[in-house]
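J.: What follows is a predicted structure for the sequence shown.
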Amino acid sequence: MIKPLKKLKLQGFNNLTKSLSFNIYDIAYARTRAERQEYISYIDEEYNAARLTQILTDVSDIIGANILNIASQDYEPQGASVTMLISEEPILSEEPSNLPQPGPLPETLLAHLDKSHITVHTYPESHPDNGISTFRADIDVSTCGKISPLRALNFLIHSFDSDIVTIDYRVRGFTRDVKGRKHYIDHKISSIQNFIARDTQDRYQAIDVNMIQENIFHTRLLLKDFDLQNYLFGTRGEDFSPEEQESIKERLRREMLEIYYGKNLND
């Protein structure tokens, strides 16, 4: 059981900025040009402005914020944006809501809090030759005060079909206690993985690159196993010979590895 942190008495408002940024990738195989276009259209509809608005609404509830105003827009040929004005809800507890434990899970987007903001942008695209299509969502959650973006981490990972996830978390600025001493962080953290649910950690391969002394943390997640049928768009596994299935799986895995490591792999 995690013991509550000792209450930190501040001179005034806690103005530390906690920023959580991550990219989520979904990979698929669409054999023909028509199937690739159908996949992009499907993703564009699945994550349209209305769906993203609902996701952001849930995120606002999780981190503890009131929605003030919403503006949304879908784009041609694809993509969406949402702007949501939010204010911080009254904090019932004086303890920061960013203890190193997983937040709640769930069954182009921009939001502003009175001291914070949330942004999400979507990028569906496809490879012109080998049938690989990808969907990327870039998400940034930045908060000030006691509310923490880390609480929304598990919900957002589960809200998208995530094959690869790259996550950055940073605490910026400082806040003073009543003696005038500066504090550059108000909670304990050694890894973003401390805030990821155990079932999620079991499904993904993870690596960390952290600069703890600078309050900068980076984690990458790669799905360990996948069922080919879940990655075929417009076709079924039995439509391909065993050799073709293996070739498709190799292409899918290569795409995942290149995104995970951030570089093109040698042939």
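T.: Great, that's in hand. Remember, it's a predicted structure, so these values are computed and weren't measured experimentally.
J.: CA atoms for contacts and neighbours, from now on please.
T.: OK.
J.: got the contact list for residue 151?
T.: 62-63, 97-98, 102-104, 195 (C-alpha atoms under 8 Å, 6 or more residues apart in numbering).
J.: repeat that with 6 Å
T.: residue 103 (C-alpha atoms under 6 Å, 6 or more residues apart in numbering).
J.: Any figure for the gap between it and residue 174?
T.: Distance from residue 151 to residue 174, counting by C-alpha to C-alpha, to the nearest Å: 21 Å.
J.: How about residue 220?
T.: Shown here: residue 220 relative to residue 174, a distance of 27 Å by C-alpha to C-alpha.
J.: alright, now check it against this:
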Amino acid sequence: MKITPEQRIELHGFNNLTKSLSFNMYDICYTKTKEEREAYLEYIDEQYSAERLSSILKNVSDLIGAHVLNIAKQDYIPQGASVTMLISEGPVVEVPTDTYKETPGPLPNNVVMQLDKSHITVHTYPEFHPNEGISTFRADIDVSTCGEISPLKALNYLIHSFDTDIITMDYRVRGFTRDRNGRKLFIDHDINSIQNYIPDEIKGLYDMIDVNVYQENIFHTKCKLKRFNINNYLFGYTEDKLKPTERDEIIERLQTEMDEIFYGANVPVLKKDKNQG
């Protein structure tokens, strides 16, 4: 069933479809010494503390029209944080005309819809390579909603909330609801790609790969930053402090780290497969 932007499906009862968005971001940094690594982890813990993450999730709940029932948050030792937010149906406002359009969602300035029996979670994972001088920070955010609007409408805001080198996004619609005649509906909106929910100016910054299983209502998109400026990956100093050979070595290590995360495989394995092919 194709849904036009002006249409709304008349349901038998409440919309029982569960729409889940998993948003994973990676920030990569070169930390040459133990002191640099500790300073980077301290910066990450401060920048993405449980308190700030709670603020981000509250804005997400506003964007999808949720009422926050409960927040559990924790900063971990030595590093990392988690926030879990239970949300329920929020204030009912006028249904937006772009409910079914594959367009980027707004930034947090208005409530647009309602949902029920839902949750939002975030977990952070700072880590470092034991020998290569690479530190990596990962944040996993899961938004699960019931109701008419997709959590993809919060994607634009989430991308703006994190300074990220690599993004992995998964969207899935589970369960079924019924129309007024009792016919099962396994999805209530048309979707071609997660990319259609990302603004063009953001898409222009990244290389992107889609893997979609349309018959199962599963959508997957990976993004890797296109342009590489080494100064964005040095912690506490700039490129002019490096010797040319050291600069080239650092760039190679950083780009290898990004490629491995993006393709989900160690670079030596990829090179071997390429030679064999």
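T.: Cool, the structure landed. As the structure is a prediction and not an experimental result, all values here were calculated from the model.
J.: rewinding a little: so between residue 220 and residue 174 of structure 1, which is more surrounded?
T.: residue 220 (21 against 15; other C-alpha atoms under 10 Å).
J.: Which strand or helix spans the counterpart of the more buried one in structure 2?
T.: In structure 2, the residue matched to residue 220 of structure 1 (TM-score structural alignment) is residue 222. Assigned by DSSP states H and E, residue 222 of structure 2 belongs to strand 218-225.
J.: how big is the offset of whichever helix in structure 2 runs longest relative to structure 1?
T.: In structure 2, with assignment by DSSP state H, the single longest helix is helix 244-263. Superposing on structure 1 and averaging over aligned pairs (mean C-alpha distance after the TM-score superposition for structure 1), helix 244-263 of structure 2 comes out at 0.9 Å.
J.: Output the residue interval of structure 1 matched by that helix.
T.: Under TM-score structural alignment, the match for helix 244-263 of structure 2 is residues 242-261.
J.: what about the strands in structure 2?
T.: Remark: strands assigned in structure 2 by DSSP state E are 18-30, 66-75, 81-89, 116-128, 134-146, 166-174, 177-178, 184-185, 206-213, 218-225.
J.: okay, these in JSON lines with distance to residue 45 of structure 2 next?
T.: Shown next, in JSON lines, are the strands of structure 2 (distance: least, C-alpha to C-alpha, whole Å):
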{"stretch": "strand 18-30", "distance to residue 45 of structure 2": "13"}
{"stretch": "strand 66-75", "distance to residue 45 of structure 2": "8"}
{"stretch": "strand 81-89", "distance to residue 45 of structure 2": "8"}
{"stretch": "strand 116-128", "distance to residue 45 of structure 2": "9"}
{"stretch": "strand 134-146", "distance to residue 45 of structure 2": "10"}
{"stretch": "strand 166-174", "distance to residue 45 of structure 2": "19"}
{"stretch": "strand 177-178", "distance to residue 45 of structure 2": "42"}
{"stretch": "strand 184-185", "distance to residue 45 of structure 2": "43"}
{"stretch": "strand 206-213", "distance to residue 45 of structure 2": "26"}
{"stretch": "strand 218-225", "distance to residue 45 of structure 2": "23"}
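J.: residues touching the aligned partner of residue 154 of structure 1 in structure 2, list them.
T.: Using TM-score structural alignment, the partner of residue 154 of structure 1 in structure 2 is residue 156. Applying C-alpha under 6 Å, 6+ apart, we find residue 156 of structure 2 in contact with 104-105, 198.
J.: could you redo the residues you listed as CSV and give each row distance to residue 145 of structure 2 and neighbour count?
T.: CSV is the format used below for these (distance: C-alpha to C-alpha, whole Å; neighbours: other C-alpha atoms under 10 Å):
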residue, distance to residue 145 of structure 2, neighbour count
104, 18, 19
105, 15, 23
198, 19, 20
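J.: Dump the residues you listed into a markdown table; add distance to residue 124 of structure 2 as well.
T.: What follows is these, written out as a markdown table (distance: C-alpha to C-alpha, whole Å):
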| residue | distance to residue 124 of structure 2 |
| --- | --- |
| 104 | 25 |
| 105 | 24 |
| 198 | 23 |
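J.: Out of those, the closest to residue 251 of structure 2 would be?
T.: residue 198 (28.3 Å; C-alpha to C-alpha).
J.: Give the closest residue to the closest one in space, chain neighbours not counted.
T.: residue 104 (5.1 Å; C-alpha to C-alpha, 6 or more residues apart in numbering).
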